[in-house]
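>>> pasted the sequence and its predicted model underneath.
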Amino acid sequence: MAQYSVRRYVMCPPAHFAVEYAINPWMDTSRPVHRGRAVAQWERLRETYEALGHQVDLLEPIPGLPDMVFTANGAMVIGDRALGARFRESVREPEAPAHREFLTGLGIDVRLPQAVNEGQGDFAWTGRHILAGSGFRTSREAHVEVEQTFGVPVLALELVDPRFYHLDTALCVLDSDVIAYYPPAFSEASRRILAEGYPDAILAGDDDAQVLGLNAVSDGEHVVLAAQAEKLCARIAEAGFTPIPVDVSELLRGGGGAKCATLELHDHNRPRAHTAGPRAGAGQ
């Protein structure tokens, strides 16, 4: 049975969002961003979370940092601790101190990283362990740091397709026992690890992966994901979850989606069983 728990998220308005450089295969500087559309889609995403009963804290956007809307990359947070980000791409480095200052202001103890990591872009908390990606943005040394920071087991996974340069572009944790992922994004060894650890996982197809349908956010019952990922929505519903499709197509121009725009302040405890919660159709 799907499990619901109230979540707390950090988001940053896309006031300065643009594609001014290309640091992933999705970015094309010849295709200008429609900022008004991006803001409207982002507002709809925020409203969706709030309609589901979740808290959203807002990080102030900084001029000159067009990717700051993608708050998931700013840290990994569980309970009152965080491992700050150390971006691989120099154009994003100034985002890291902004995130650290913001989280510190919330009373969170932020550890300064030594190894390169891009926060929840490559770290996913399941309630039992952290799934940790590497291959493009986050180093394997960072897996050791995140394990030491939170004192929980880490399951290392290797990404092999540059389109899926962060773990959160190819895998989503739906609840403490169920994940969805796109197998071709992972090395053969990592596919074996995922198949063994998650025999009931939802496997996404090419069409849904290519619209970053797996860049999704789950509260244990409701799954907020790209509206264009129609087959994945159906599979999620068949598995007993409630898909909440949102259009974040403008953010896709920067290589992101719902999850990229959402930093979760994870509770250290596993989600509680759902009894009575928000209206299942909120946000649709």
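Ah, there it is. Numbers count the residues shown, from 1 in each chain.
>>> every contact and neighbour count from this point should use C-alpha atoms.
OK.
>>> and the strands in the stretch 51-200 of the chain?
Ranges of strands in the stretch 51-200 of the chain, per DSSP state E, counting those that start in this stretch, are 55-58, 75-78, 81-84, 109-111, 123-125, 130-134, 154-158, 171-173, 179-181.
>>> below is an additional structure, to be compared with the one above:
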Amino acid sequence: MNMGFESLQPTLIDTGSSAAFHANPHAQQRNPAGINRESRPHQPPLLMRAPGRSGLDTVGLTSRQQQGASVRAMRQWHGLHEILARHRRIEMLASGSDPACSPLVAHAGLAFRRKWVPARASGGMRLHDDLHLRHVAEGFGFEPCDLPESIRFGGASDVIHDAALEVLWIGVGPHCELPAAAGLARLLDIDTVPLRLADPRFERLDTCFSLLPGGVLLWYPPAFDADSRALVESRIDALRRIAISENDALAFACNAINLGSALVLHRASARLKRELDDAGFTVIETPLDAFHKRGGSARSLALRVG
């Protein structure tokens, strides 16, 4: 699919060209409003928000169906929370009653290198709870920074940090446009590599691309255009790439949270489990399909802020 984007090229950092980006130099350490701090203080925290009834896709459902969908989503969210809380410190955002306060917190922005970069929708629109999230980020010691208002940016769900190559892979698609890659490179002082999403079923990078410890890549190649696939294959050795099936991709297997050698995800086929086991990983499954229509699963529901 030709999505009409310019040629994708990696962006190398240029520390002398950041004048177009605005940061708050007075970020203070404080307890963020609306946060409930849970245990495990020595682990990098994960930010989560429980789903409210209005935070789900209930269009076309009767009142009884909406209630059932809410109960199901809450049950699934608690299942994920219970698993993660055994291994990581969880920071809880207040849910609120506004539809914009989504439990898919990874769509809200990116926390990286002590900076918080908020997501922006089409036309430079901020998220409804943008100000609250800025205060939360400051409370964790992150400096709120902005891309130019004209740039659409999908938050952490369109950014994957590659610790082995020390680059950020950027998903270019409906929620994140190409200039965001160059902007993040300058703002965060790191090289970026944009990848064009070419399958409308996968609107965000973390639904079809996941980097695991040790530089292992879990991905669904048909979600990308030919140039992007070639770029990935040129940078990541074939022995470190695990290409998943269409069924696994549609089950959001790439949208996983890694806890060391364990991967928490909605569902994986027997074949994928064997491949991951051969690579040294154990799969922990927990139902999360209540959130799939909104474009997220495990990784989208927990934002790393450490």
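In hand now; what should we look at? Quick caveat, the model's predicted, so the values are computed rather than measured.
>>> post the TM-score for the overlay when you can.
Once superposed, chain against chain, the TM-score is 0.82 (TM-score structural alignment, normalised by the length of structure 1); 255 aligned residues with a Cα RMSD of 2.4 Å.
>>> sorry, back to before: including distance to residue 220 of structure 1 and mean neighbour count, could the strands of the stretch 51-200 of structure 1 go into TSV?
Below are the strands of the stretch 51-200 of structure 1 laid out as TSV (distance: least, Cα to Cα, whole Å; neighbours: other Cα atoms under 10 Å):
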stretch	distance to residue 220 of structure 1	mean neighbour count
strand 55-58	15	16
strand 75-78	16	27
strand 81-84	22	25
strand 109-111	26	19
strand 123-125	12	25
strand 130-134	16	25
strand 154-158	20	19
strand 171-173	9	26
strand 179-181	11	23
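>>> let me have these in a markdown table, extended by distance to residue 258 of structure 1.
Formatted as a markdown table, these follow (distance: least, Cα to Cα, whole Å):
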| stretch | distance to residue 258 of structure 1 |
| --- | --- |
| strand 55-58 | 14 |
| strand 75-78 | 16 |
| strand 81-84 | 21 |
| strand 109-111 | 24 |
| strand 123-125 | 15 |
| strand 130-134 | 18 |
| strand 154-158 | 22 |
| strand 171-173 | 11 |
| strand 179-181 | 15 |
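>>> how about the helices of the stretch 51-200 of structure 2, start to end?
Ranges of helices within the stretch 51-200 of structure 2 are 63-85, 130-139, 179-188, based on DSSP state H, counting those that start in this stretch.
>>> where does the second one end up in structure 1?
The aligned range for helix 130-139 of structure 2 in structure 1 is 96-105, by TM-score structural alignment.
>>> hmm, who's touching that stretch?
Here stretch 96-105 of structure 1 makes contact (Cα atoms under 8 Å, 6 or more residues apart in numbering) with 59, 74, 75, 84, 85, 86, 87, 109, 110.
>>> pull out the buried residues from it.
Using 16 or more other Cα atoms under 10 Å as the test for burial, stretch 96-105 of structure 1 gives 96, 98, 99, 100, 102, 103.
>>> using JSON lines, lay out those residues together with distance to residue 121 of structure 1.
Formatted as JSON lines, the buried residues of stretch 96-105 of structure 1 follow (distance: Cα to Cα, whole Å):
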{"residue": "96", "distance to residue 121 of structure 1": "13"}
{"residue": "98", "distance to residue 121 of structure 1": "17"}
{"residue": "99", "distance to residue 121 of structure 1": "14"}
{"residue": "100", "distance to residue 121 of structure 1": "16"}
{"residue": "102", "distance to residue 121 of structure 1": "18"}
{"residue": "103", "distance to residue 121 of structure 1": "17"}
